[in-house]
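Trainee: here's my sequence, what's the structure:
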Amino acid sequence: MKILLITLEYLPQIGGIASYITNTIKHWPNDNDSFVVCAPKIDDEADFDAKNFWPVYRLEPYFNLIRPRWLKLFWSVFKIVKKEKPDMIFVHHVLPIGQIARLIKKFKKIPYVVFLHGLDYGYAQTNLVKKKRLTGVLSEAQTVVVNSNYLRQRVANQFSALASKTVVVYPCSGYSDVKIDPIKLEEMKKKFNPAGRPVLLTCGRLVARKGVDMVIKSLPAIIKSRPDLLYLVGGQGKCRAELMYLARRLGMENHIKFIGFVDDSDLPYLYSLADIFVMPARQEDNGDIEGFGIVLMEASLFGLPVIAGNTGGQPEAVENGQTGILVDPMDTGQISLSVLKLLQDKELAQRLGRNGQEKAKRFIWSKELKKIFK
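Mentor: The predicted structure is shown next:
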């Protein structure tokens, strides 16, 4: 079977969806199947695409003036369908890509599977027109794949008829086979933490939902007890400048390092040099929410105790008191107390880290992906 996968987020763009997609292809359980990817143009795409064994079509998805703007992407995808003759379409970003797949199904009789991640589902319900389009796309999908039971319940509450064809495919770590090179680890420590300070780590897109601002606001209270603490923030995003300004305004420049872009090959080493991973993600007014939080599972795989938000699908990635600590993402007091608790109680931190590692090892991509066509 040839699968055409269409997405608006794809590596080397940083983010959970882009990582989810790449791992889906790399760990696909049927070697007889093949993938073709349609994704937006992005800087450094050529180097990344050349490293992979599946073809990638890089497209400009939108018209500037013609409405609907996604019609440009439809025509491009339609040409690719005629050329590649796929047997199945995988849809990431239910709108507008779901509409494109629905039209292609009408003209070419090609079935499609919709993957919902969280923000995309919320965005598709911001007005009545989008809700109507969402209903049509999901009703005609062969399968609806969600990344958490939390999201499955949201879909079931709104579309009870979809329950029988909705499956949960949990994101898994792509680093289960990584072997840490001790020489490189020492080099990373010298680069980011030469003084050997206790390290708090966040990695991900720097957008409001991730809660980095609340961690920064928690630092003054933490620093009073642990003045040697270092907070490493890895990733890029639209909130970076705002977060850097916040750190300066609070006088935390000596306690925060903004690393910027983190290559996939370096991420395991950041997990390995950190003491605690923190990402108290929250729900935004526009519906943006953490559907699961793959970085939480990745951090657990490397034995880190995790502090996460108690919203969205995060409680499925982090078991409160067992693999980490769940906090109110808007409560700096809870965040600071949780950090200090883990720094002061080494036995607790190690126990949560061990439990999290055991849990993360049970999440295997090939096993999860088999659920799609059961």
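Trainee: only C-alpha atoms for contact and neighbour calcs from this point on.
Mentor: Noted.
Trainee: wait, isn't I372 in contact with T143?
Mentor: Yes: between I372 and T143 a contact is recorded at 7.3 Å, counting by C-alpha atoms under 8 Å.
Trainee: neighbour-wise, which of these two wins?
Mentor: In terms of neighbours (other C-alpha atoms under 10 Å), T143 is the more surrounded of I372 and T143; the figures are 21 against 16.
Trainee: re earlier: hey, what's in contact with both of I372 and T143?
Mentor: Common neighbours of I372 and T143, counting by C-alpha atoms under 8 Å, 6 or more residues apart in numbering, are V167.
Trainee: now the helices for the stretch 251-374 of the chain?
Mentor: According to DSSP state H, counting those that start in this stretch, the stretch 251-374 of the chain carries its helices in the segments 267-273, 294-301, 314-317, 332-344, 346-362, 365-369.
Trainee: nearest to Y150, out of those helices?
Mentor: Counting by C-alpha to C-alpha, Y150 lies closest to helix 314-317 out of the helices of the stretch 251-374 of the chain; the figure is 8.2 Å.
Trainee: show me what that closest one is packed up against.
Mentor: Under the contact criterion of 3 or more C-alpha pairs under 8 Å, 6 or more residues apart in numbering; DSSP states H and E, helix 314-317 touches helix 294-301.
Trainee: pull the residues that contact the helix it packs on.
Mentor: Under the contact criterion C-alpha under 8 Å, 6+ apart, helix 294-301 has outside partners 16, 171-176, 203-204, 271, 277, 279, 305-306, 308, 317-318, 323, 353, 356-361.
Trainee: and the lengthiest strand in the chain, how far out from the chain's middle?
Mentor: Criterion DSSP state E: the longest strand present in the chain is strand 34-40. Distance of strand 34-40 from the chain centroid (C-alpha atoms, centre = their mean, to the nearest Å) equals 19 Å.
Trainee: list the buried residues for it?
Mentor: Judged by neighbour count using 16 or more other C-alpha atoms under 10 Å, the buried positions of strand 34-40 are 34-40.
Trainee: please apply the same query to stretch 23-32.
Mentor: By 16+ other C-alpha under 10 Å, the buried positions in stretch 23-32 come out as 23-25, 27-28.
Trainee: ok, and the closest non-adjacent residue to F363?
Mentor: C172 (5.5 Å; C-alpha to C-alpha, 6 or more residues apart in numbering).
Trainee: element containing L232, please.
Mentor: Assessed by DSSP states H and E, L232 sits inside strand 230-234.
Trainee: ok now that strand, how far from the chain's centre?
Mentor: Distance, centroid of strand 230-234 to centroid of chain: 18 Å (C-alpha atoms, centre = their mean).
Trainee: which element follows it toward the C-terminus?
Mentor: Moving toward the C-terminus from strand 230-234, the next helix or strand (DSSP H and E) is helix 240-249.
Trainee: next up, for comparison:
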Amino acid sequence: MQRKRVLILTSEFPPQPGGIGTHAYQLAHHLQEASHTVTVIADERSDSGVEEAKFDNTLIFKVQRIVKRRLRVLMYFKRLCLLFKYLPSNEIVIASGKFPLWVVAFASLFYKRQYMAVLHGSEVNFTQSLLNRSIRVSLQRFTTLVAVSHFTKSLVQDHHDAVVVIPNGIPVRQFEAQAILPKDLKGYPKLITVGNVTERKGQLNVIRQLPELIKAYPELHYHCVGLPTQRDAFEAEASLLGVLEHVSFHGRVSDMELRSFLNESDIFVMLSSPTSTGDVEGFGIAILEANAMGLPAIGALGCGIEDAIEDFKSGRLIAYDDLVAFKTSIEELITQNARYKENARSWALKHDWAVIVNRYIAVFEK
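Mentor: Below is the predicted model of the structure:
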């Protein structure tokens, strides 16, 4: 196809963690590798900006950062300024994340371009009616809506005909090439969740079921890797339940350390559940990353995780609070480990970004 100039406005971007940012980075990288010209507009999220500057210098595409400010309104204004600066010279504009949807929808009133919104889940599931309505109005300004899962698509039924489902992807080669450092993780079986320690990611749902699971597996240990946002509250709950010695919070780790954690774990777990504000798991990239290293997963029904796990093959799908199903799934994945490991790797290969990016390019061509 003809080379395109693509502008991506995203609410998250590496090196800080986050699924939306990981998606935006991989999309930008693989579009640039496919000979398109990509520019990304993203926030600085560290206090100094040094971490972002070092990261941006390694990229094959251009990144424009919005400097972190105490007054958020100044950052909002800067986003608009940068968008209007780069919009005239780009043919395709992609918005990823809540605020970018509003900003790009506004900009579309002034420039006729091909506008694409990537929908992850939470940004189209607000329980607050005014926020929800503002998003629905914004979506009408986009040429194409890409949902990262069929669950996310179901959240925008009023735009159903305009929605294309393109699942999240992972750079499979990156997981195969990384050296593994020994971690010597405790426990058997070793359960692991990778993600921000929050209500949505489901760590607390796992902790609440540990008292019964430990009766069947006395040496079981649950490892939580990711930003420790609600760590104190979750540790307090584990202490009240008498299972604190079976839980470890490791905080944010490097990419190489993450591979080591996954390599030494037995089962990946993500029992996500929606929050009172409508925050919901739209897919679960971390599940595919674990699969790429041969780690099968147990994930929650009723959210985008249903697209991230091939039930009875790469792992099991269960209700997030179904203790009986959780216990039997652990037993199944342990006793049939070889089969699940092989299927998990095969499932991850189907989601390699080298494959997924072609589906975005096909949308451009239309």
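Trainee: TM between them?
Mentor: Put the two chains on top of each other and the TM-score (TM-score structural alignment, normalised by the length of the second structure) is 0.87; 355 aligned residues with a C-alpha RMSD of 2.6 Å.
Trainee: picking that back up, what is the nearest of the buried residues of stretch 23-32 of the first structure to M214 of the first structure?
Mentor: N23 (30.2 Å).
Trainee: end-to-end on stretch 81-100 of the second structure?
Mentor: For stretch 81-100 of the second structure, the first-to-last residue distance is 13 Å (C-alpha to C-alpha, to the nearest Å).
Trainee: what's the longest strand of the first structure aligned against in the second structure?
Mentor: Mapping strand 34-40 of the first structure onto the second structure (TM-score structural alignment) gives residues 37-43.
Trainee: superposed on the first structure, where does that stretch end up, distance-wise?
Mentor: Superposing on the first structure and averaging over aligned pairs (mean C-alpha distance after the TM-score superposition for the first structure), stretch 37-43 of the second structure comes out at 1.3 Å.
Trainee: what does that stretch contact?
Mentor: Outside stretch 37-43 of the second structure, the residues within contact range by C-alpha under 8 Å, 6+ apart are 3-13, 28, 31-32, 61-68, 79, 82-83.
Trainee: next one: stretch 113-131 of the first structure
Mentor: The list of residues contacting stretch 113-131 of the first structure from outside it, by C-alpha under 8 Å, 6+ apart, reads 17, 88-95, 98, 134, 138, 141-147, 151, 286-291.
Trainee: please repeat the previous calculation with a cut-off of 7 Å.
Mentor: 89-95, 134, 141-147, 151, 287-291 (C-alpha atoms under 7 Å, 6 or more residues apart in numbering).
Trainee: how much space is there between the aligned partner of D263 of the first structure in the second structure and V6 of the second structure?
Mentor: Applying TM-score structural alignment, one finds that D263 of the first structure aligns to S254 in the second structure. In this view, S254 of the second structure and V6 of the second structure are 29 Å apart by C-alpha to C-alpha.
Trainee: the two: which is more packed in?
Mentor: For S254 of the second structure and V6, the more surrounded residue by other C-alpha under 10 Å is V6, and the numbers stand at 22 against 9.
Trainee: can you tell me the helix or strand for the more buried one?
Mentor: Using DSSP H and E, V6 of the second structure falls in strand 5-10.
Trainee: so that strand matches what in the first structure?
Mentor: Under the criterion TM-score structural alignment, strand 5-10 of the second structure matches residues 2-7.
Trainee: what distance separates that stretch from the centre of its chain?
Mentor: Distance, centroid of stretch 2-7 of the first structure to centroid of chain: 19 Å (C-alpha atoms, centre = their mean).
Trainee: repeat that for stretch 107-123 of the first structure.
Mentor: Using C-alpha atoms, centre = their mean, the offset of stretch 107-123 of the first structure from its chain centre is 17 Å.
Trainee: need the distance between the two termini of it.
Mentor: 27 Å.
Trainee: residues of it that come out buried?
Mentor: 110-123.
Trainee: need the strands for the stretch 101-250 of the second structure, in chain order.
Mentor: 114-119, 144-147, 163-165, 190-194, 221-225, 247-251 (DSSP state E, counting those that start in this stretch).
Trainee: out of the ones you listed, nearest to V355 of the second structure?
Mentor: With C-alpha to C-alpha as the criterion, V355 of the second structure lies closest to strand 163-165 of the strands of the stretch 101-250 of the second structure, at 14.2 Å.
Trainee: which residue numbers in the first structure go with the closest one?
Mentor: Using TM-score structural alignment, strand 163-165 of the second structure pairs with 166-168 in the first structure.
Trainee: contacts for the matching stretch, please.
Mentor: Residues lying outside stretch 166-168 of the first structure but in contact with it, judged by C-alpha under 7 Å, 6+ apart, are 143-149, 371-372.
Trainee: roughly how far apart are I42 of the first structure and F48 of the first structure?
Mentor: From I42 of the first structure to F48 of the first structure the distance is 10 Å (C-alpha to C-alpha).
Trainee: comparing these two, which residue is more hemmed in?
Mentor: Between I42 of the first structure and F48, counted using other C-alpha under 10 Å, the more crowded position is I42 (15 against 11).
Trainee: what helix or strand is V81 of the first structure on?
Mentor: Element membership for V81 of the first structure (DSSP H and E) is helix 71-84.
Trainee: check which element follows that helix along the chain.
Mentor: Past helix 71-84 of the first structure, further along toward the C-terminus, the next helix or strand under DSSP H and E is strand 88-92.
Trainee: superposed on the second structure, what's the mean shift for that next one?
Mentor: Mean for strand 88-92 of the first structure is 1.1 Å (mean C-alpha distance after the TM-score superposition for the first structure).
Trainee: what stretch of the second structure does that strand fall on?
Mentor: Taking TM-score structural alignment, strand 88-92 of the first structure hits residues 92-96 over in the second structure.
Trainee: show me how far that stretch is from its chain's centre.
Mentor: 17 Å.
Trainee: so which residues make contact with that stretch?
Mentor: Here stretch 92-96 of the second structure makes contact (C-alpha under 7 Å, 6+ apart) with 5-11, 101, 104, 113-119.
Trainee: and the helix holding V81 of the first structure, what's buried?
Mentor: Those would be 71-74, 77-78, 80-81, for helix 71-84 of the first structure by 16+ other C-alpha under 10 Å.
Trainee: sorry, back to before: how far away is the residue nearest to F363 of the first structure from A101 of the first structure?
Mentor: When C-alpha to C-alpha is applied, the distance between C172 of the first structure and A101 of the first structure equals 26 Å.
Trainee: and for I110 of the first structure?
Mentor: Per C-alpha to C-alpha, I110 of the first structure is found 8 Å from A101 of the first structure.
Trainee: got it, and A274 of the first structure?
Mentor: To A101 of the first structure, A274 of the first structure is 43 Å away according to C-alpha to C-alpha.
Trainee: what about the two, which has more around it?
Mentor: Using other C-alpha under 10 Å as the criterion, A274 of the first structure and A101 rank with A101 on top: 29 against 24.
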